[in-house]
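S.K.: Only the shape, not the letters, is given here:
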C-alpha cells in the first residue's frame, strides 16, 4: 500500500504547486473513515482509494482530483456525509465525491435496472463535471486489476458490464491505455480459452518469423532519416482482444490475419506527417481502401492520426499510424491530456459566460475553453441529451451502448458542417444529429444533390440535405432502420407521446358515453375531485388507464358519483358501453387504427399477432 508521503511526492513531481495540505488531509480522513474495512482480497479497504489516487496521479491530474480519488468511496461505504465532506474539503470535492456515489439505497426491481440507474446518475454527474468520469474510470481499472479475488459469478457480471460500458467509454474519451487494459482483463475472464489460443499462436509465429517488429522499425527509421524527416518509429503487436474482434468480424482464422503488427511514426510537426506518408507510399505499395486521414477530420474522441496499410519490406501487410508528439499525447490520454499541467492550463476555473457551479475541464485555446472545441465533450453532451429528455433507465442504457460501440462515417450539411455518424447511418440519423426538431419534421432528403430514400445508407463524404415539413411527425417504422441511439429514442418518444394522447382521448370518450347514458353531466372538475379516491395524480392518467383497461370504468364512475354504487343501472350501462365501443355499426365507429378518433390507441396481441388482410372479428 502506497504511503502518504509517497503519494504526495508522486504528485509534486509533475505539479510543484500541488496542495500538499489537501492531499495529506484527504489521505488521513479516508484512512480513518475506512478503518478496519477489508477488500475481498483481505487487504485493507483503504488500499483501493490509494491505488485509484495513484492512477489519477499517473494521468498527472491536479491535487483536487487526486484527493477525490482518496475520498471517492467515503459517502457510499462509510458514515461520512456530503455535508461533512463539504465542510472539510470544500463543495467542489463534495460534489465530485457525491457524483461517484452509487444509488445503492433505492429498492430497484432488477439488477439491470440498478445498472441503468447508476449509469444515468454517473452521466448526470459527468455532465456537471467531467472529472467525475476520470475518477470513475480509475476506480473501475483498479477494481478490474484485483477482480480475481471476487466470486466467479460476480466476476463474470462485472467483466461483462466493463466490456459493455466502461472500456468503450474510456475509448470514446480517448483514454486508450485504459480501454486496452480493461478489455484485456475482461477478455481473460469472459473468454479465457480464446485468449490463450491467440497468445500461443502468436508465440509460434514469433519463433518462425524472428524479430520482425525490430527489423521493420529499423528499415522505416533508416528511410525517414535518408529523406531528412525527424521522426521516431516504434512497432507493437496488436493485443489479443483486438485480434479476436477482427477474427469475429471477418469470420477468419488467425493465420489469415495479415496485419497483426502496427507501427507508429511520431513526427515533430504536422507537415512532416504528410511528408512521411508520401515517403512510405513511394517506397511500398499501399492497400486500397485502408487509408484514413483523421488529422483533417478527427474522430469524436479527438483522436488525430493518418492511417495507412502497406505491403511492407517483408511482403507482409503493415498498418502504419502517422502523427505528431502532441497528437500522440491526446490519442493516449484523451480528455485526461487536456488536464495536464502546462502553461495556460487550468482546471475547474469558470470561463467567461459560465455560471458558478458549471464545473468544466478547460484548456485555454486563445480565449475559448477546450470544452467548446473538443469532440469528446461534444459526444458527452450528446449522450446527456438522452438524460434531459427523461427517458427510462433501460432506454438510456440502450442509447448509450449504441453510441459507445459505433464505428464512424463523416457526412456534411450543404453549408459544410461536419456531422459524425455511426457506420450504416441513414439520413434520418443525420437529421436527428443536426437537431431533434429537424429529425421530427423530416419528410425527405437529398444525398449529394440527388433525391434519395430516407432509409439509404450514408457513406464517408456524403453531403446530405434534409427536407422538412412543419407539423410532420416521425413514422414508427423508422425505428427499425435508424442506427443512432438519439434517433431511436426521439422516434420512440414522439410516438409514445402520440399514443398517450390517443389513449387519453379514448378514455375521455368512454367516460362521456357512460355519463350520457346515465343522463348525468360529466365535467373534468368532478374527476379531479375523485383523483384521491382513485389514487391517481392527474386526469390524463385516469383516461389512459381506462383506455388501456388498467382501470375499470365502473370504479371511475362510482368515484365521481358515489351514490351510483347502489344502482344496478351502472352495471348494465357499463357492459353496454364496452360492447358499443367494439361494435361494428354505421352509427358507432369501431376504434380501429386508421378508422376512428382513437387512431393508434389499440395494441395488437403479441402472442397471436394478426396477419394483414385477416377479417377483424372482435376487439
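M.R.: Received the coordinates, thanks. What you see is a predicted model, and the numbers here were worked out from it, not measured in a lab.
S.K.: can we go C-alpha only for contacts and neighbour counts from here?
M.R.: OK.
S.K.: contact partners of the helix or strand harbouring residue 387?
M.R.: In this structure, residue 387 sits in helix 375-388 according to DSSP states H and E. Helix 375-388 is contacted by residues 120, 123-124, 127, 172-174, 299-302, 335, 371-372, 396, 399-400, 403, 486, 489 when judged by Cα atoms under 8 Å, 6 or more residues apart in numbering.
S.K.: change it to 7 Å
M.R.: 123, 127, 172, 173, 300, 301, 302, 371, 396, 400 (Cα atoms under 7 Å, 6 or more residues apart in numbering).
S.K.: Return the closest of these with respect to residue 280.
M.R.: Nearest to residue 280 among these is residue 302, at 24.9 Å by Cα to Cα.
S.K.: For the closest one, list the residues it contacts.
M.R.: Applying Cα under 7 Å, 6+ apart, we find residue 302 in contact with 174, 374, 375, 376.
S.K.: what about the first one, distance to residue 454?
M.R.: Distance from residue 174 to residue 454, counting by Cα to Cα, to the nearest Å: 32 Å.
S.K.: more crowded one of these two?
M.R.: The residue with more neighbours, out of residue 174 and residue 454, is residue 174; 26 against 20, by other Cα atoms under 10 Å.
S.K.: ok, and here's another one to check against it:
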C-alpha cells in the first residue's frame, strides 16, 4: 500500500507547487474513516482509493482531483458526510466527492432504475466538472484490475457494464490507453479461456514476426530520413479484445487477420505529417478505401491523425498512423492531456493541438450536449439505454447542403442525420437526398455524404423508426413523439390496472398519494406512472409498495416468464411443459397439422379444389388457413401438400422452388359446418377471470378451442396463444373483434406462420 510521503512525492514530481499539507490531511482523514474495512481480496479498503489516486498522478492531474480520489469512497462507505468534507477540504473538493457518491439513500423500487439514476447523477456531475469523470474512470480501472477476486456473477455483471458504458466513455473522451486496458480486463474476466488462447497465439506470432517488425521500422525510418523528415517509428500489436471483436464482427479466423501489427509515425509538425504520407504512398502501393484524414477532420473526441494502409516490405499489409507528438499524447490521454496543451495552442506552434482546443475540449463539449439532450424527461432506464447508444466510437462524417459537418455512428441513416441537425427536422422528415439523389430514409450513410432532408409539417415519426435508428438522440426523440401520441391510451389502461391493484390490496388510492411516491418510482409525474403500468414496463405491485411501503404482495411469488396453476372450467386438461409454459388441450380436437384425404370420403376432409384426390393434405402447422383466405399449396414429395394462407411468412422459404407451388382455392358449400384451423396471439391483463372471459367470447361465437398456451410476460400481462377451429374468415374476424372489445384484452393478432 502506498505510504503518505509517496503520494506527496508522486504529485510533486510534476507539480512542485502542490499543497502538501492538504494532501497529507486527505490521506489521514480517509485512512481513519475506512479504518479496518477490507476488500474482497482481503487487502485494506484504504488501498483502493490510494491506487485510484496513483493512476491519476500518472495523468498529472491537479491537487483537488488527487484529493477527491483519496476521499471518493468515504461518504458512500463510511460515516463521513459531505458537509464535513466540504468544511475540511473546501467546496471544490466537496463538489467532486459529491459527484462520485452513489444515490444509495434513494429508496428506489427497481434496481435498473437505481442504476440509471446513479449514472444520470454521475454524468450531470461530469457536465459540471470533467474531473469527476477522470476519477470515476480511474476508480473503475482499479476495480477491474482486482476483479478476479469477485464471485463469477459479479465479474460478469461488472465486466459487461464496463464494456457497455465505461470503456466507450473513456474512448469518447479520447483516453484510448485507458479504454484499451478496461476492455482487455473485462474480456479477460468474462471470457478467460478465449483470452488465454488469443494471448498465447499473439505471443507466438510476436516471436515469429519480431524481425519483420524491426525491419519495417528501420525501412520506414530510413525512407523518411532520406527526405529530411525526422520521425519516431514504432510497431505495435493489437490488443486481445480488439482482435476478438474483429474476429466476431467479420466472422474470420485468427489466421485470416492481416492487420495484427500496426505502425505509428510521430513527427514534429502538421506539415511533416503530410510530407510523411507522401513518402509512404510514393514508396508502397496504398490499399484502396483504407485512407482517413482525421487531422483536417478531427473526431469528436479531438483525436487527430492520418490513417493509411499500404502493401509494404515483403508484400506485408502495413497499417500506419501519422501524427505529431501533441496529437499522440491527446490520442492516448484525451481530456486528461488537454489541459497541458492549452498554453501551447495559444502560441504559433506548428505541432500544437487543433485551435478549438485552446478554449475547450471538443469531447467535453460533446459530453455536455449529450447529457443536456438525454436528461430531458426520460426515465432512468431510458437514460441508461440512450447513453449506451451515444457512446459508439466508430463514426462517419456527413454534411448538410450548407456545409455543416455532422458526425454520426457507423450504420447511421438519414433519420439519425435529421435528428442530429434538430429534433424538429427529424420529427417532420419524409424523405432524403444523398449527394443530390433521392434515397430511402433507411439508407446507410458513408463518409463525405451530403444529406438534404425533405420535410412535411403534418408529419410525425412512425413508432417503427425507433428500432431502425442508431443514435440515442434520435431514439429518444422518436420515443417521446410516440409516447405523446399513445400516452392517453396507455395511461387509461394503467389507471384501470392500478385501481384494481389497490382494490385487491385493500388500500385506498388517490393521485395525491401516488404523487408523493414518485421519487421512489423514479418517474416525474403520475401520468408517467400510469403509462408505464399500461405498457407493462412497471409492475402494479411496485406502485402499491411505493405508496404503502409496508405492503407485501402475495401474488408476486414468481418471476416474469413463469406462471402458476389456475382453475379451468370445462373439459380441458392442464399441463406444464419444461419451459414453464402452460398448455390446455381439449379432447377430440383435430390438431392443425393433422393430415386428411381430399377425396370427400373422410368426414374431416379438406374441401379444396386443385388437388389430386390421392395426395394427403394438411394445413400450415403455425396458424392454418380458413375459407376466405387466399391460399397456396406447397408440394412435398413423399409427404403431400401443405396449405398456407398467401400472407404466411413461412412461404418465403419456398421462393426458390417454384415447381413445388400449386394453384389451389377453396370449394366450400353454403351452410357447411366444416371447421378450419386458425391461431390467435393475445396479450391480456393478468387478473382472475381473464381466461374465462376469452373462452366465453369464443364459445358465444360457436368457435372451438383446440389448444391454449400461456406465458407470463410481466407481473401484469400474460401472452396467450390460442389454436381454434372456425367456419371461415368472417367467423374468425367476428371473434377477433369481440375479443378486442374486452377490457381485459389489450391486443389480439392472428398468426399465419
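M.R.: Received it, and whenever you're ready, just let me know what you need. These numbers come from a predicted model, not from an experiment.
S.K.: Next, the mean deviation of the helix holding residue 387 of structure 1 compared to structure 2.
M.R.: Its matched residues in structure 2 lie on average 2.5 Å from helix 375-388 of structure 1 after superposition (mean Cα distance after the TM-score superposition for structure 1).
S.K.: can you check stretch 214-226 of structure 1 too?
M.R.: Mean deviation for stretch 214-226 of structure 1: 0.9 Å (mean Cα distance after the TM-score superposition for structure 1).
S.K.: which parts of that stretch are buried?
M.R.: Using 16 or more other Cα atoms under 10 Å as the test for burial, stretch 214-226 of structure 1 gives 216, 217, 220, 221, 224.
S.K.: Nearest residue to the third one in space, ignoring adjacent ones along the chain?
M.R.: When you say that, I think you mean residue 220 of structure 1. For residue 220 of structure 1, ignoring the flanking residues on the chain, the nearest one in space by Cα to Cα, 6 or more residues apart in numbering is residue 233 at 7.1 Å.
S.K.: coming back round to it: of the contacts of residue 302 of structure 1, closest to residue 191 of structure 1?
M.R.: Of all these, residue 191 of structure 1 sits closest to residue 174, with 25.3 Å by Cα to Cα.
S.K.: any idea how far residue 448 of structure 2 lies from residue 428 of structure 2?
M.R.: From residue 448 of structure 2 to residue 428 of structure 2 the distance is 24 Å (Cα to Cα).
S.K.: More neighbours: the two, which one.
M.R.: Shown here are residue 448 of structure 2 and residue 428; by other Cα under 10 Å, residue 428 has more neighbours (19 against 13).
S.K.: helix or strand for the most centrally placed residue in structure 1, which one?
M.R.: By Cα atoms, centre = their mean, structure 1 has its centre lying nearest to residue 400, at 3.1 Å. Residue 400 of structure 1 is located in helix 393-404, with elements delineated by DSSP H and E.
S.K.: what's the helix or strand for residue 263 of structure 2?
M.R.: Secondary structure assignment for residue 263 of structure 2, by DSSP H and E: strand 261-267.
S.K.: mean shift between that strand and structure 1?
M.R.: Relative to structure 1, strand 261-267 of structure 2 is 0.5 Å off (mean Cα distance after the TM-score superposition for structure 1).
S.K.: Show me what that strand is packed against.
M.R.: strand 232-237, strand 317-324 (3 or more Cα pairs under 7 Å, 6 or more residues apart in numbering; DSSP states H and E).
S.K.: Where does that strand end up in structure 1?
M.R.: Aligned using TM-score structural alignment, strand 261-267 of structure 2 spans residues 261-267 in structure 1.
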